[in-house]
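**Student:** No sequence on hand, only this structure:
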């Protein structure tokens, strides 16, 4: 089947991602890109606010009372793989495996066990940082979780695009009502919402603003390990012995105590925080600067 814009007869300049209308498109919604967009785009600002509200409440509840933990589980149970976006990696059309119970359990156990110390001291309070510390929490999974949390904003954006582009209602194309579960940051809970969306092959479609997706997420474990974490290890060694030679990161990465990416990321992050250094903020600044430079060169 043709790409989305060709299918509806919409100009290629329309400000949303041109996905495949049948198969999943190998692009991923990136919470970091959304956070960057929040500086100038009201849709991105609201999406970022939703992610922050969800993340902070989930962390607080997972470390709270038995009742809080039950509420946290309900928050996780409503995450799913949104087939309405046609994004991600699916083997059979655009109806993929879904987040399901396995991933909800993985997030809960990570925040209550391995990441508990980071959560407790306030270093970890944004779900977009999960891929830095949790094995097999890759671009596809992060995209699924992010899309579930920001679904309400995607509904707002899609309904606006339907109003801007009459092609969605022309030439036999359908726009219909459907029910969707969205995160409400004012009520701090999942609610049911009625959406008016375009349909393709009998299924609702959510549009994704341009700039919110990429071929991979920007904050991933290997980048954090090779750039920020091993950079801190270099500084630690120099602090212990100022006259020592700076050991290259490539050499450090081969040493047994630093070669395992996820345990090293966790241990060095916590160690640095105890010294008053927030490595998560350092990574975010590094990637922001790098992307600013890329955009400057492309202009």
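**Tutor:** Done, it's in. Small disclaimer: the values here were computed from a predicted structure and weren't measured.
**Student:** When you work out contacts or count neighbours from here on, use the C-alpha atoms and nothing else.
**Tutor:** Noted.
**Student:** burial measure for residue 299, as a count.
**Tutor:** By other C-alpha atoms under 10 Å, 6 other residues sit near residue 299.
**Student:** same check, this time on residue 165
**Tutor:** If we define neighbours as other C-alpha under 10 Å, then residue 165 has 15 of them.
**Student:** pretty sure it contacts residue 10?
**Tutor:** Yes. In this structure, residue 165 is within contact of residue 10 by C-alpha atoms under 8 Å, at 7.2 Å.
**Student:** A further structure is provided below for comparison with the first:
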């Protein structure tokens, strides 16, 4: 059933309010933006690089092929092709992300800005020399390009996957879609050309809307020109000056005051060499390995995702109320008539509880060309905690599967076999069986262990009481302070990425 808009007249409201979605930001996978104004946040291509699911890899393929094509045209001196590629970029106001004041409009990539970018890139020695390799590099060495432009360009390039994501979220939450909406330019990584199509999208108050997963949104970019200058380029310049390479210049800066043997300060380095983008570009071109080393270092460090608190601050929302989400699960009556309500309540709880380890929820996902379905699946995006533990211990866990059984009686072997039949070595062999209660939980756990010992995958059953434990642990993690007594199991840190109950269940399955 589709939700029709609950607010009209161009009022500034959240997407969730406009479409009558009974969810807060914490239990939504997308940024719950305002339907009129912008949220001051950015799509960071560095965050996309670490998404290992099919959606993320398709986005990365688009980013790589697009910018490689642009750089090839620059190095070949083909200004017409460079301009053609960049001038097709449009203003991605439909995401409502960026730095506009008031109504979303025109702060990003218009035709003229695309042409200006093409001219600057074509004339850039950093691009011609190979110093610029990725889109993020342009914010360091191209005038007029900063995080807002990098975000806008990224949004344009991955518009196709964002359309698919928006349609998926609309299907999950019953958001009304309008057919025949102009897609805007969509990059084709096979033909290496821009294309247009007519698609189905939400159009609140006549304005096209693209939803953006919070996993790829940041307050600031992972690659920082200020960080590079302060902690990488400037120390090298200090060493060079201290070594005598520019002592005369240093003496000039000090206005003839002799400080023999003294090490130049960073302020003196800034006065000697400058700190503007052209200054940084000039000095980096003389020492390209400094930036190359910085870029490689940053690629090894995974960008920190927005926390629940960050998102609450950005979207002017509240942090998740885990107890309320749990209450919605345990107060759902058992039985077939309430199976869908239970399914949705579990998804809302898990989406909030397991973020940022589990992202991109998909309900009723089709497997094996539609011959099988799974109630709920997530992409495993963990950097620590239990879901990272699975990966480190060689448990295939690219995707995490969840089956929801709202039975008034025990689940039995057929339900266990149903979930294990969804597993595969490539997509994942770990799942959660959410159910209401067990008459004999120990017996069912032994059945789960039998499944694991038969190498058919790892299934952790969680009933209502187990969910209460997970929520208690999450609340403890939120409220925990360094001065508090250590947890009972010190090897398991008290944070939202970890849950002792899940660890204990996995230990039992391995025993």
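**Tutor:** Noted; the coordinates are in hand. What you see is a predicted model; the values in this text were computed from it and never measured.
**Student:** Superposed, what's their TM-score?
**Tutor:** TM-score of the superposed chains, computed with TM-score structural alignment, normalised by the length of the first structure, equals 0.82; 282 aligned residues with a C-alpha RMSD of 2.9 Å.
**Student:** pretty sure residue 119 of the second structure contacts residue 83?
**Tutor:** Yes. Taking C-alpha under 8 Å as the definition, residue 119 of the second structure is a contact partner of residue 83 at 7.4 Å.
**Student:** These two: who's more crowded?
**Tutor:** Each of residue 119 of the second structure and residue 83 has its neighbours counted (other C-alpha under 10 Å); residue 83 has more, 22 against 17.
**Student:** Could you find the counterpart of the more buried one in the first structure?
**Tutor:** In the first structure, residue 83 of the second structure lines up with residue 73, judged by TM-score structural alignment.
**Student:** Just say helix, strand or coil for its match.
**Tutor:** For residue 73 of the first structure, the assignment made with DSSP: H, G, I helix; E, B strand; the rest coil gives helix.
**Student:** which residues does it contact?
**Tutor:** By C-alpha atoms under 8 Å, 6 or more residues apart in numbering, residue 73 of the first structure lies in contact with 104, 108.
**Student:** What separation do you get for it and residue 210 of the first structure?
**Tutor:** Separation of residue 73 of the first structure from residue 210 of the first structure (C-alpha to C-alpha, to the nearest Å): 32 Å.
**Student:** how many neighbours does residue 67 of the second structure have?
**Tutor:** Around residue 67 of the second structure there are 17 other residues, counting by other C-alpha under 10 Å.
**Student:** in what helix or strand does whatever residue of the first structure lines up with it lie?
**Tutor:** Superposed on the first structure with TM-score structural alignment, residue 67 of the second structure falls opposite residue 55. Per DSSP states H and E, residue 55 of the first structure falls inside helix 42-62.
**Student:** With residue 67 of the first structure as the reference, measure out to residue 113 of the first structure.
**Tutor:** In this view, residue 113 of the first structure and residue 67 of the first structure are 18 Å apart by C-alpha to C-alpha.
**Student:** hang on, I meant residue 270 of the first structure
**Tutor:** For residue 270 of the first structure, the distance to residue 67 of the first structure (C-alpha to C-alpha) stands at 28 Å.
**Student:** corresponding residue for residue 24 of the first structure in the second structure?
**Tutor:** Aligning on TM-score structural alignment places residue 24 of the first structure opposite residue 38 in the second structure.
**Student:** same deal with residue 161 of the first structure?
**Tutor:** That one, residue 161 of the first structure, aligns with residue 169 by TM-score structural alignment.
**Student:** helix/strand/coil for that match?
**Tutor:** Relying on three-state DSSP, one would call residue 169 of the second structure helix.
**Student:** higher neighbour count, residue 270 and residue 67 of the first structure?
**Tutor:** A count of neighbours by other C-alpha under 10 Å puts residue 270 above the other of residue 270 of the first structure and residue 67, at 20 against 11.
**Student:** How about that one, nearest residue that isn't a chain neighbour?
**Tutor:** In this structure, residue 270 of the first structure finds its nearest non-sequential neighbour in residue 118, 6.5 Å apart by C-alpha to C-alpha, 6 or more residues apart in numbering.
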